[in-house]
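In: Sequence first, then the predicted structure, then my questions.
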Amino acid sequence: MSGQPGPEEWTELNREFRLAGPGPAESGEPGRLSRVPVHHGRVVRLGIDRVRFPDGSTGELELIRHRGASAVLPLLDPLPHPDPRIVLLRQYRYAAGGFLYEVPAGIPDSDDESWEVCARRELAEETGYRARELRYLTAIFTTPGFTDEVIHLFAASGLEAGAVDRDEDEFLEVGCLPLSRAVEAVYRGAVTDAKTVSTLLFAHAFLPRAWEDHRPAPPRPSVPWDEGQPSP
């Protein structure tokens, strides 16, 4: 699954977690045994999966499958910079009961649109900015207890202003502020959107390093996002 650490990182993480405390016995390969579709929507698929757990037992889980998304932190000042100005959106979210401060983000337009192309397109559509440079930061599982949604986080620089092209159901304002003030807003509880909190804190801690490393974004999964193979 894209967004997971590589083998070296897993070795280190597994060593740390096993030192912290024993986990369940691993007998048999965990995974999906069968699925009952419940809802097939434009953005998500809801189903009831019968799964095998790491200890060999089985059970049923309600699972929301999501095609994944890209999010991007727009930087108005060239790097290196001690406290670059960033672009944030104030966007209406019905599920949250009001407006949230967010980084630009969205889902791919097609099954073959890369995470990077998706990030560039969403940035342009929502803010009007086109980015000369884009850097991959990391990926996050949003709520792995009931969904497989992964959001790939980017930072963008060399912004050039242009026209916006928003969806009809997008109600948002565009503003800017220094990165340090945005991070302070996270601490004070003014910024609560999960992908935005993750992007801001990651950038605050690792932006110069991530910009120099120039890590590539992972490819889109080869298996369609609403499919998958049952475990044997």
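Out: It's in.
In: C-alpha from now on. contacts and neighbour counts both.
Out: Noted.
In: Now the lengthiest helix in the chain: buried residues?
Out: If you go by DSSP state H, the chain has its longest helix at helix 194-213. The neighbour-count criterion (16 or more other CA atoms under 10 Å) identifies 195, 196, 197, 198, 199, 200, 201, 203, 207, 210, 211 as the buried residues of helix 194-213.
In: Kindly indicate which of the residues you listed lies nearest residue 7.
Out: residue 210 (19.8 Å; CA to CA).
In: Which residue comes closest to that closest one once chain neighbours are left out?
Out: Excluding its sequence neighbours, the residue lying closest to residue 210 (CA to CA, 6 or more residues apart in numbering) is residue 137, at 6.2 Å.
In: Remind me which helix or strand that neighbour belongs to.
Out: Assigned by DSSP states H and E, residue 137 falls within strand 129-141.
In: so what's the residue nearest to residue 210 up against?
Out: Residue 137 is in contact with 152, 153, 154, 155, 202, 203, 207, 210, 215, counting by CA atoms under 8 Å, 6 or more residues apart in numbering.
In: Distance to residue 226 for those residues - can I get that in TSV?
Out: Shown next, in TSV, are the contacts of residue 137 (distance: CA to CA, whole Å):
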residue	distance to residue 226
152	18
153	22
154	24
155	28
202	29
203	31
207	33
210	31
215	27
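In: so which of those residues comes closest to residue 75?
Out: Distance to residue 75 across the contacts of residue 137 (CA to CA) is lowest for residue 155, with 7.1 Å.
In: quick one: the closest one and residue 135 touch, right?
Out: Yes: using CA atoms under 8 Å as the test, residue 155 is close enough to residue 135 to be in contact (5.2 Å).
In: A further structure is provided below for comparison with the first:
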Amino acid sequence: MSLDAPRGTGADLVEEWTPEPVVETTTPFEGIIFDVVRERVDLGAGGVVTRDFVTHPGAVAVLALRELEGAPHVLLIRQYRHASGGHVWELPAGLLDVDGEPPWEAAARELAEEVDLTADEWHVLADDVTSPGAFPETVRIFLARGLHEVAAADAHQRTAEELGIRPLWVSLDDAVDAALDGRISNSATLVGLLCAGLSRGRGWSTLRPHDAPWPAREAQRAQRS
């Protein structure tokens, strides 16, 4: 049946961020950052179904890029993630948990807090909904260039997991190879690295402005407001 599906073009690949009618909403669990929400959703011909999901404020990640010996290098960090039980390689990232803070400003804040860097040039590299079936985390991945170190007096005092962050500059090509080889598993990092590799091959023509529309996040914020 799927072999007979109609053919399309890139113009057809537009997501529609419109929720189906919710009949009932409850919150079986309220956590420190995340809640578990249970909703009964009317799918029309599909009937009324019950779905659980974990709320999330959204997040940003930063692919910081600089030229070293004539080759683009990306800054990765190794950080402990208890929920996953591992020390994983990631891009600097953080939650959109400051009311009214634009995503690119949140990204700049996280870059400064986690790796003591600022950037002159910001673009949107990619958007990611990490697990749309159960965990509606929207992540915007930024490309940051024109990097500078934060003054020592203004450096963020890291604690808890952030205290053990290990930064490492890796060539973009090597980082993409590690992603394709299964040595990097963080979703936002995979998306960021692979999109950066493709965008670089197209002369960075795919980059969007730092304040480009973000339909998935805008729709989810409207739904939960």
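Out: Alright, I've got the coordinates. Keep in mind that this is a model prediction, so the values were computed, not measured.
In: Got a TM-score for the two of them?
Out: Laid over one another, the chains give 0.80 as their TM-score (TM-score structural alignment, normalised by the length of the second structure), with 203 aligned residues with a CA RMSD of 2.6 Å.
In: Same list (the buried residues of helix 194-213 of the first structure) but as JSON lines, adding distance to residue 73 of the first structure.
Out: JSON lines is the format used below for the buried residues of helix 194-213 of the first structure (distance: CA to CA, whole Å):
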{"residue": "195", "distance to residue 73 of the first structure": "10"}
{"residue": "196", "distance to residue 73 of the first structure": "8"}
{"residue": "197", "distance to residue 73 of the first structure": "11"}
{"residue": "198", "distance to residue 73 of the first structure": "11"}
{"residue": "199", "distance to residue 73 of the first structure": "7"}
{"residue": "200", "distance to residue 73 of the first structure": "8"}
{"residue": "201", "distance to residue 73 of the first structure": "11"}
{"residue": "203", "distance to residue 73 of the first structure": "8"}
{"residue": "207", "distance to residue 73 of the first structure": "10"}
{"residue": "210", "distance to residue 73 of the first structure": "13"}
{"residue": "211", "distance to residue 73 of the first structure": "12"}
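In: Map residue 168 of the second structure across to the first structure for me.
Out: Aligned by TM-score structural alignment, residue 168 of the second structure pairs with residue 175 of the first structure.
In: Where do the helices of the second structure begin and end?
Out: 103-115, 172-180, 187-201, 215-224.
In: Of those, which is nearest residue 162 of the second structure?
Out: Of all these, helix 103-115 comes closest under CA to CA, at 7.0 Å.
In: Could you point out the residues of the first structure onto which that closest one aligns?
Out: Using TM-score structural alignment, helix 103-115 of the second structure pairs with 115-127 in the first structure.
In: Tell me who's in contact with the most centrally placed residue in the second structure.
Out: Geometric centre of the second structure, nearest residue: residue 139, 2.7 Å, by CA atoms, centre = their mean. If you count contacts by CA under 8 Å, 6+ apart, residue 139 of the second structure has them with 58, 59, 60, 61, 127, 128, 129, 130, 188.
In: ok, the residues you listed in the first structure, which still hold?
Out: Of the contacts of residue 139 of the second structure, the contacts whose aligned counterparts also meet in the first structure (both residues aligned by TM-score structural alignment, their matches' CA atoms under 8 Å) are 58, 59, 60, 61, 127, 128, 129, 130, 188.
In: quick one on the thing from earlier: top of the contacts of residue 139 of the second structure by number of neighbours, please.
Out: Neighbour counts for these, by other CA atoms under 10 Å, peak at residue 61, which reaches 29 neighbours.
In: Tell me the counterpart of that one in the first structure.
Out: So residue 61 of the second structure corresponds to residue 71, using TM-score structural alignment.
In: Name the nearest residue to that match, ignoring sequence neighbours.
Out: residue 105 (4.0 Å).
In: still on that earlier bit, out of the helices of the second structure, which is closest to residue 155 of the second structure?
Out: helix 103-115 (7.2 Å).
In: with the first structure superposed, average distance for that closest one?
Out: In the superposition against the first structure, helix 103-115 of the second structure averages 0.5 Å from its aligned positions (mean CA distance after the TM-score superposition for the first structure).
In: Counting by contacts, list what that helix packs against.
Out: Helix 103-115 of the second structure is packed against strand 59-68, strand 93-95, strand 117-131, strand 135-149, with contacts defined by 3 or more CA pairs under 8 Å, 6 or more residues apart in numbering; DSSP states H and E.
In: Can you say which of these is nearest to residue 12 of the second structure?
Out: Per CA to CA, nearest to residue 12 of the second structure of these: strand 117-131, 18.1 Å.
In: Compute the inter-axis angle for the closest one and strand 59-68.
Out: In terms of direction (axes from the mean of the first three to the mean of the last three CA atoms, to 10 degrees), strand 117-131 of the second structure departs from strand 59-68 by 130 degrees.
In: Show me how far strand 117-131 of the second structure is from its chain's centre.
Out: With CA atoms, centre = their mean, to the nearest Å as the basis, strand 117-131 of the second structure stands 8 Å off its chain's centre.
In: same check, this time on stretch 202-210 of the first structure
Out: Centre to centre, stretch against its chain (CA atoms, centre = their mean), the figure for stretch 202-210 of the first structure is 16 Å.
In: show me the residues around the residue opposite residue 200 of the first structure in the second structure once aligned that make contact.
Out: Counting by TM-score structural alignment, residue 200 of the first structure lines up with residue 193 in the second structure. Contacts for residue 193 of the second structure (CA under 8 Å, 6+ apart) come out as 63, 172, 175, 176, 179.
In: so residue 87 of the first structure touches residue 174, yeah?
Out: Yes: using CA under 8 Å, residue 87 of the first structure makes contact with residue 174 at a distance of 7.0 Å.
In: Mind checking which of the two has more residues around it?
Out: Legend: neighbour count by other CA under 10 Å for residue 87 of the first structure and residue 174, higher for residue 87 (22 against 16).
In: Counterpart of that one over in the second structure?
Out: Match for residue 87 of the first structure (TM-score structural alignment): residue 75.
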